[in-house]
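Trainee: got a predicted structure here, sequence first:
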Amino acid sequence: MIRPVVYVLLLLLAQVSYSQSPKKPLRIGIAGMAHDHVHGILNKAFRQTGQTDIEIVGIAEPNRELAEKLAKQHGFSMSLVYPTLTEMLDKTKPEAVTDFGPVVDHKKTVIVCAPRGIHVMVEKPLATTFADAKQMAELVKKHKIQLLTNYETTWYGSNHKAYAIANTDKSIGDLRKIVVHDGHQGPKEIGVSNEFFAWLTDPVTNGAGALFDFGCYGANLSTWLMHNQRPLSVMAVTQQIKPDIYPKVDDEGTIILTYPKTQTIIQGSWNWPFGRKDMEVYGQTGYVFTVDGTKMRIRFKDDKSEHTAEATSADVPATDPFTYFARLIHGETKPDELTSLDNNIIVMEILDAARQSAKTGKAVKL
């Protein structure tokens, strides 16, 4: 006969053991593999050892040759690959889908997934047009799914620490100017895959060139820093500095956003001498600069000179987008404002207006 005290102890041990048992990984399907960022999820799912928070249950990719190349590289079975998204969903029943196809296909993925109650995460930006973005948002609301847009800079501790300094602690006063620099030497120059290059440099499948590819980062961060406030106007200038390489799209884009008492300058380029994703945030009494994902430069009102700081993993909502996605779907975390649909609808309104402004040479009032 088990004594009452012993019984209680056994019950507590069982509860602790249950709470510490590994949670089931999120069942994910991949829609398209022509975006080179697909290597991130493939590495996590097929090369990471130990317990993982995601499981790839199916892949939709019509380009069999591309799928076979990636299967060989990452060690997954071609039995996971289906020619269409619909067939993959029917056969594998994923809880969520991550889209690594051309940006123009993001809407198609949501159209197929939303009525099935399947959550979606796309690579940045959300869409190629503001109209598509609004249609996607309507489907999300109707079918009550999550739709996230993944930016590399969301997972930079420096950006979250800069936000805290500027908005939570209010250590630099009211914001006056935000300057965001993003880009690299160019897709061809850094050696992207042929499949990625083909759609990235097409105005229909990508929406624009560097203007969309890297302008979206600044629009996302500025909207976040401004608490999802829409700018009053959008002005953009684009150039084709390398028309021999990029004949169809811009390779240089600068966007100016005006707010009632703040201005944002977004510099997206395929002409930097090296890759960069950094930001300058100026307030009335100080500034905070992000140098990379962790390093920062800061100067407050009474400082005689600037000082350096470094962010840690504790400053970001998750170690990677797929872990965050799994936690979100499983109800272990709340939606992050930086990846929110509200933010990214405004981002698309900005990018659409920037494209129009670049064509007409006039500022677009929102």
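Mentor: Sure, I can see it.
Trainee: can we go C-alpha only for contacts and neighbour counts from here?
Mentor: Noted.
Trainee: can you show me the strands along the stretch 151-300 of the chain?
Mentor: For the stretch 151-300 of the chain, the strands defined by DSSP state E, counting those that start in this stretch cover 175-183, 233-239, 252-258, 263-269, 276-283, 287-290, 295-299.
Trainee: A further structure is provided below for comparison with the first:
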Amino acid sequence: MLRIILFVALLLSAQLTFGQSAKKPLRVGVVGLVHSHVNGILNKVYKQQNQADIEIVGIAEPNRDLAERLAKRFGFDMKLVYPTIAEMLDKTKPEAVTDFGRIVDHKKTVEACAPRGIHVMVEKPLATSFADAQQMEALSKKHKTQLLTNYETTWYGSNHKAYALANTDKVIGDLRKIVVHDGHQGPKEINVNQEFFEWLTDPVTNGAGALFDFGCYGANLSTWLMHNQRPLSVLAVTQQIKPDIYPKVDDEGTIILTYPKTQTIIQASWNWPFARKDMEVYGQTGYVFTVDGTKMRIRLKDEKAEHLAEATQADAPASDSFTYLARLLHGETKPDELTSLDNNMIVMEILDAARQSAKTGKAVSLKPKL
């Protein structure tokens, strides 16, 4: 009897191992190499050689010199590189694409992919205008494809633990104020590459300067914490503190979102003394601060001082956006609200209103949806 039990156990173990090894990675196409966040997927696949969940089957990039530089750095074959999205899609047939091009070109990527039934994940923000975002949304829904937006902060365990404390456990009471700080010293100051710098500092290709580049994080997190509630009004102030470096766009932006019983203050800047992505969430009876991806500070009612807390990677939906994308499309995880199209349509409405408010000096009221 013992031998039979051992034999069955070994058989089940072998079947499990075979099932795991036979699982195919998600076939991913990369659109554009001009956004330096592309280093993340290239590093994952070619340096860490962690290809269990994704496989890069093609790259669309017309700048041959840039592609060759990155090929030399990361070790991918230049045979993967195609001059156009259409050719890359037709020749390699990916299941999904990740877009690392200019924000203004996100719409073109969706226009090429959605009719082919190919899912798309873009780097934040979703688009340069709410109008473009609406067209992208319509295409995605028509062709029943995923259209996701990736933010670094989505993969911070601290943000998800803060959300749970505020909204699931409700330990700080009803939300009253959310303050989000995002940014760094400036693109030039942190030495981004020239291809990235050129479009990031152009209002046409990026939508704005720091206002869009980092204001989108706060809009994304606030919309999530407020259960996709659209704010009543949006007020924004921008400045050009370094016009000699950034003559076309703002490098400092503050956005105030007004909800019926809550305010959100988004502080987006290319003038911080160091890089930061942190958040303060205040309720009626306490607060939760996220310091970075794991560290937190919490003070609750009747506590005389705040205490430290630590989140883990397990508190986030996945370790990174590419692992999440593969799991989502393979049906192994539920959709994440921060990357979702519903959330990011509201983000785009907020950013559009913020740009208009900064230009006119007046708050913009968001009309109720019919």
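Mentor: Yes, it's here. Because the structure is a prediction, the values reported are computed rather than measured.
Trainee: what TM-score do we get after superposing?
Mentor: After superposition, the two chains reach a TM-score of 0.97 (TM-score structural alignment, normalised by the length of the first structure), with 364 aligned residues with a C-alpha RMSD of 1.5 Å.
Trainee: check contacts around Lys24 of the first structure.
Mentor: Asp53 (C-alpha atoms under 8 Å, 6 or more residues apart in numbering).
Trainee: burial check on Gly361 of the second structure, number of neighbours?
Mentor: 14 (other C-alpha atoms under 10 Å).
Trainee: and what of Met226 of the second structure?
Mentor: What Met226 of the second structure shows, counting by other C-alpha under 10 Å, is a neighbour count of 17.
Trainee: now it: how far from Leu6 of the second structure?
Mentor: In this view, Met226 of the second structure and Leu6 of the second structure are 53 Å apart by C-alpha to C-alpha, to the nearest Å.
Trainee: quick one on the thing from earlier: how about the strands of the stretch 151-300 of the first structure in CSV, adding distance to Thr308 of the first structure and mean neighbour count?
Mentor: Listed next are the strands of the stretch 151-300 of the first structure as CSV, based on distance: least, C-alpha to C-alpha, whole Å; neighbours: other C-alpha atoms under 10 Å:
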stretch, distance to Thr308 of the first structure, mean neighbour count
strand 175-183, 19, 22
strand 233-239, 33, 22
strand 252-258, 28, 23
strand 263-269, 23, 25
strand 276-283, 14, 21
strand 287-290, 9, 26
strand 295-299, 5, 19
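Trainee: compare these and report which one is nearest to Ile350 of the first structure.
Mentor: The closest of the strands of the stretch 151-300 of the first structure to Ile350 of the first structure is strand 233-239. By C-alpha to C-alpha, the value is 6.7 Å.
Trainee: not counting sequence-adjacent ones, nearest residue to the residue mapped onto Trp199 of the second structure from the first structure?
Mentor: For Trp199 of the second structure, the aligned residue in the first structure is Trp199 (criterion: TM-score structural alignment). Spatial nearest neighbour of Trp199 of the first structure, chain neighbours left out: Thr205 (5.6 Å); criterion: C-alpha to C-alpha, 6 or more residues apart in numbering.
Trainee: tally of neighbours for that neighbour?
Mentor: 17.
Trainee: surely it and Phe196 touch.
Mentor: No. Assessed by C-alpha atoms under 8 Å, Thr205 of the first structure is found out of contact with Phe196, at 10.8 Å.
Trainee: ok, back up a step: can you list the strands of the stretch 151-300 of the first structure in a markdown table and add distance to Leu12 of the first structure?
Mentor: Putting the strands of the stretch 151-300 of the first structure into a markdown table (distance: least, C-alpha to C-alpha, whole Å) gives the following:
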| stretch | distance to Leu12 of the first structure |
| --- | --- |
| strand 175-183 | 51 |
| strand 233-239 | 59 |
| strand 252-258 | 57 |
| strand 263-269 | 55 |
| strand 276-283 | 49 |
| strand 287-290 | 47 |
| strand 295-299 | 44 |
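Trainee: any idea how far Val57 of the second structure is from Ala138 of the second structure?
Mentor: Going from Ala138 of the second structure to Val57 of the second structure by C-alpha to C-alpha gives 27 Å.
Trainee: and these two? Which one has more around it.
Mentor: Val57 (20 against 13).
Trainee: post-alignment, whichever helix or strand the more buried one is part of versus the first structure, mean distance?
Mentor: Val57 of the second structure is part of strand 54-60, with elements assigned from DSSP states H and E. Following superposition, strand 54-60 of the second structure is found to deviate from the first structure by 0.5 Å on average (mean C-alpha distance after the TM-score superposition for the first structure).
Trainee: which non-adjacent residue is nearest the counterpart of Lys261 of the first structure in the second structure?
Mentor: In the second structure, the residue paired with Lys261 of the first structure is Lys261, using TM-score structural alignment. Spatially, and ignoring its direct neighbours in sequence, Lys261 of the second structure is nearest to Arg176 (6.3 Å; C-alpha to C-alpha, 6+ apart).
Trainee: you'd agree that neighbour is up against Tyr259?
Mentor: No. Using C-alpha under 8 Å, Arg176 of the second structure is not in contact with Tyr259; the gap is 9.3 Å.
Trainee: residue in the first structure paired with the residue nearest to Lys261 of the second structure?
Mentor: Under TM-score structural alignment, Arg176 of the second structure pairs with Arg176 in the first structure.
Trainee: how about the strands in the stretch 1-150 of the first structure?
Mentor: Using DSSP E, counting those that start in this stretch, strands in the stretch 1-150 of the first structure cover 26-31, 54-60, 81-82, 96-99, 119-123, 147-150.
Trainee: going along the chain, name the helices of the stretch 101-250 of the first structure.
Mentor: 106-113, 130-143, 157-163, 187-190, 194-200, 203-206, 210-213, 215-225 (DSSP state H, counting those that start in this stretch).
Trainee: could you look over those helices and pick the most buried one?
Mentor: Greatest average neighbour count among these goes to helix 210-213 (a mean of 28), per mean count of other C-alpha atoms under 10 Å.
Trainee: now it on the second structure. Mean distance?
Mentor: Mean for helix 210-213 of the first structure is 0.2 Å (mean C-alpha distance after the TM-score superposition for the first structure).
Trainee: what does that helix contact?
Mentor: Contacts made with helix 210-213 of the first structure from outside it, assessed by C-alpha under 8 Å, 6+ apart, are listed as 124-125, 183, 200, 206, 238, 249-254, 268-270, 351, 355.
Trainee: at 7 Å what do you get?
Mentor: Applying C-alpha atoms under 7 Å, 6 or more residues apart in numbering, the contact partners of helix 210-213 of the first structure are Asp250, Asp251, Glu252, Gly253, Gly268, Ser269, Trp270, Leu351.
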